[in-house]
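Student: Got a predicted structure here, sequence first:
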Amino acid sequence: MASIYIHIPYCKQACHYCNFYFSTKLKTKSQFLNALQKEIIIKQKYINDTINSIYIGGGTPSVLSFLELEKIITLIKNSFNIDNDVEVTIEINPDDINNGQLDDYKKIGFNRLSVGVQSFIDKELKLMNRRHNAKQAILLLEDVSKKFKNFSIDLIYGIPGSNINNWKKNIQTALSFNPSHISAYALTIEEKTVFFNWIKNNKLNKLNEKITYNQFKYLVEKLEKSGFEHYEISNFAKNKKYSVCNKSYWNGDKYFGFGPSAHSFDGKLRSWNKASIHEYITSINEGKLPYKLEKLTKIDRYNEYIMFGLRTNKGISKKNILDNFGLDFFKEFIGKVNKHLNLNNLFEDGDFIKSSRKSLFVIDGIISDFFLVND
């Protein structure tokens, strides 16, 4: 099985925290969509795997019309071997959805929505430069919850100026709509964002780490009590309604990306399209795929296995380390494991090494301690 990701590189305005590739200039949208269709047709002969997930992300895919989305989904289904139970997801923003649009999504074939709420607090939404307000998010989720059984709500914690009470309100409001999935991300301050420049110039202060930790702690405890499985550091699922697309990344499965900046992995090689709408359109129109290629070294594959294993509740198999990477890697791995077992950062579950609850908030630092460096 493999998954398909389509990157729609357009937003109506830039969020102050976002460093994903996008453009607020929609004048090239028609040319981009023509190029996207051509890329799908070009890659058709290279992809023979059965597709179990189609995910349209961005950017803001909900800026596309019914006909534009229908054309993309129809072409994908006609071009590749699609599993009967394929999960078809689109990311949507509360301010983009009009009356009847959710029904249109179902007609096109979308059976899962990812709703970019981020917060139900208007002050926080304004700070992040989100275009919607809390009322719009609530009205949309009321409609979504009636029409889709499988939907995810995106939230952000660690927002400057936020507090534990506002975060509790965010979680409780999200739960009131009975979503099958919640993704909650710690705000990271990325270079080339408004937040980065504000903090650099002392116009904004990062949230105190203790408050951020308490928000994370409440998130995990509240969602687990509400029947959610904490299956990845930022992701929670009810009744095993995991994101099929995301799980393919974490499990090391194949995935194929389309559109500017989209990444692909065929099991051995990783490639990514150039992060430029102009270069993407030009290359595709010349019959060329605008990608860069990277062959993963043994160390690269080891580091990724460590990273995804410790970020998910699946953990890391000692047997897999020995069988797939050899004795030298295994000895290095066990040395680090023993160190973190003694610190109660990890625990053993049969053959598997897993992250302890206490380590989850700082898991990236623990993961980096395991990383090996290419010569």
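Tutor: Arrived safely, thanks for sending. Numbers count the residues shown, from 1 in each chain.

Student: C-alpha only now, for contacts and for neighbours.
Tutor: Fine.

Student: quick one: the helices in this structure?
Tutor: 29-43, 66-79, 101-108, 122-128, 134-147, 164-175, 194-200, 209-225, 244-250, 277-285, 298-311, 318-325, 327-342, 363-370 (DSSP state H).

Student: here's the one I want to compare it with:
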Amino acid sequence: MAGLYLHIPFCKQKCSYCDFHFSTSLKHKPALIEALMKEIEYRRSQLQEPVKTIYFGGGTPSMLSDEELKRIMDQLYRNYNIDPEIEFTLECNPDDLTPEKVAGLKRLGVNRLSIGVQSFFEEDLRFFNRAHTMQQAERSIQLSQDAGITNITIDLIYNTPQLSLAKWEKNLDKVEQFQVPHLSAYTLTVENNTALSHLVNTRQVRMPGDELAVAQFNMLVERTKAIGMIQYEVSNFGKEGYFSQHNSNYWKGVEYLGFGPSAHSYTGQKRSWNVAHNLKYIEAIRSGNRFCEEEMIDEQTAYNEYVLTRLRTIWGIDRAYLAGHFSADINRHFEAELAKYLKTSYLQSENNRIRLTSEGLVLADSIASDLFIVS
């Protein structure tokens, strides 16, 4: 099985924390869609496996018209072996969703919506420079459910300057109120060259301390568990049957192709990434020139990535997989470093799998880095 990712690099405005590739100008949107269509056809020989998941990310894919989305989908079906039971996710902003828009998406086969709510408080949305309001956030969830799309995930952000523990709990109350079956919740990070980094560096904004972040994370874990969600990855929570198949496949090392500017692809032994510039991407595709860089994945890199991604998940690190895919030296390194943590309360070993404990969840990346092989 395999997955397809399509990067739609357009947004109405730039969020204060975002460092993803996108443009707020739609001037080159038609040309970019033409380039995307050509890339989809050009790369069809690179993936023979049945496609189980399609994911439109960005940017803001909900800015595509129904006609534009249909053209892209038709091109995918012409060139790839799309499974009839496909999981088809589209990221969207609340302000783009109307009853007519959702009905159109459903007709085109979209069966999972990822709604970028981020917060149900107006002051937070203004701080994030989001284009939608609290009312639009709530309405977008309700009208999507009313249209019959039950597989909905929303994004929320915690550990923000204006977010008290009480406010965070009210955000989680909304998840329960709307009976959303999946939640992705991320701690706010300060990325370079963003509006947020400028505010922090000039001391106009002060980020909360670790104590509040841990308290909000613990509340997140407790509240989602109480409403029947399973924490299947550090930042992802879903009810049974509603885990993101597409993202789960990333963490399980399944092959995928990424189309569009800045999109990444992974084919087991090789990784590639497209140029992160709309005009350069369009021109390269149009002229038949190289539009991506690639690298072969050596054993050390493959091991480090396996440890990093799998440790964050409910599936954990499989010792049998390590023994079958990596050298004896790498396995000895893993066991030696692991032994230190098995004496703590952060990791547990069960049925030959290594998983984080509830105490270890907040230290996931730090623990993974200690298990890495560093040249």
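Tutor: Arrived safely. Note that the coordinates shown come from a computational prediction; the quantities given were computed from them, not determined experimentally.

Student: so can I have a markdown table of the helices of the first structure showing mean neighbour count and distance to residue 54 of the first structure?
Tutor: Below are the helices of the first structure laid out as a markdown table (neighbours: other Cα atoms under 10 Å; distance: least, Cα to Cα, whole Å):
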| stretch | mean neighbour count | distance to residue 54 of the first structure |
| --- | --- | --- |
| helix 29-43 | 18 | 13 |
| helix 66-79 | 15 | 9 |
| helix 101-108 | 16 | 12 |
| helix 122-128 | 17 | 29 |
| helix 134-147 | 16 | 19 |
| helix 164-175 | 17 | 25 |
| helix 194-200 | 16 | 32 |
| helix 209-225 | 16 | 27 |
| helix 244-250 | 17 | 7 |
| helix 277-285 | 19 | 21 |
| helix 298-311 | 19 | 21 |
| helix 318-325 | 14 | 29 |
| helix 327-342 | 14 | 35 |
| helix 363-370 | 15 | 28 |
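
Student: can the ones you listed go into TSV with extra columns for distance to residue 17 of the first structure?
Tutor: As requested, the helices of the first structure are exported to TSV (distance: least, Cα to Cα, whole Å):
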stretch	distance to residue 17 of the first structure
helix 29-43	24
helix 66-79	27
helix 101-108	28
helix 122-128	7
helix 134-147	18
helix 164-175	18
helix 194-200	6
helix 209-225	16
helix 244-250	22
helix 277-285	21
helix 298-311	23
helix 318-325	37
helix 327-342	33
helix 363-370	20
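
Student: Let me see the contact set for residue 300 of the first structure.
Tutor: residue 374 (Cα atoms under 8 Å, 6 or more residues apart in numbering).

Student: Return the distance of the closest residue in space to residue 91 of the second structure that isn't next to it in sequence relative to residue 89 of the second structure.
Tutor: By the measure of Cα to Cα, 6 or more residues apart in numbering, the closest residue to residue 91 of the second structure outside its immediate chain neighbours is residue 114, 4.6 Å from it. Using Cα to Cα, to the nearest Å, we find residue 114 of the second structure at a distance of 7 Å from residue 89 of the second structure.

Student: for the longest strand along the second structure, packing partners?
Tutor: Counting residues, the longest strand in the second structure under DSSP state E turns out to be strand 82-92. Secondary-structure packing of strand 82-92 of the second structure (3 or more Cα pairs under 8 Å, 6 or more residues apart in numbering; DSSP states H and E): strand 51-58, strand 112-118.

Student: and it, how far from the chain's centre?
Tutor: 15 Å (Cα atoms, centre = their mean, to the nearest Å).
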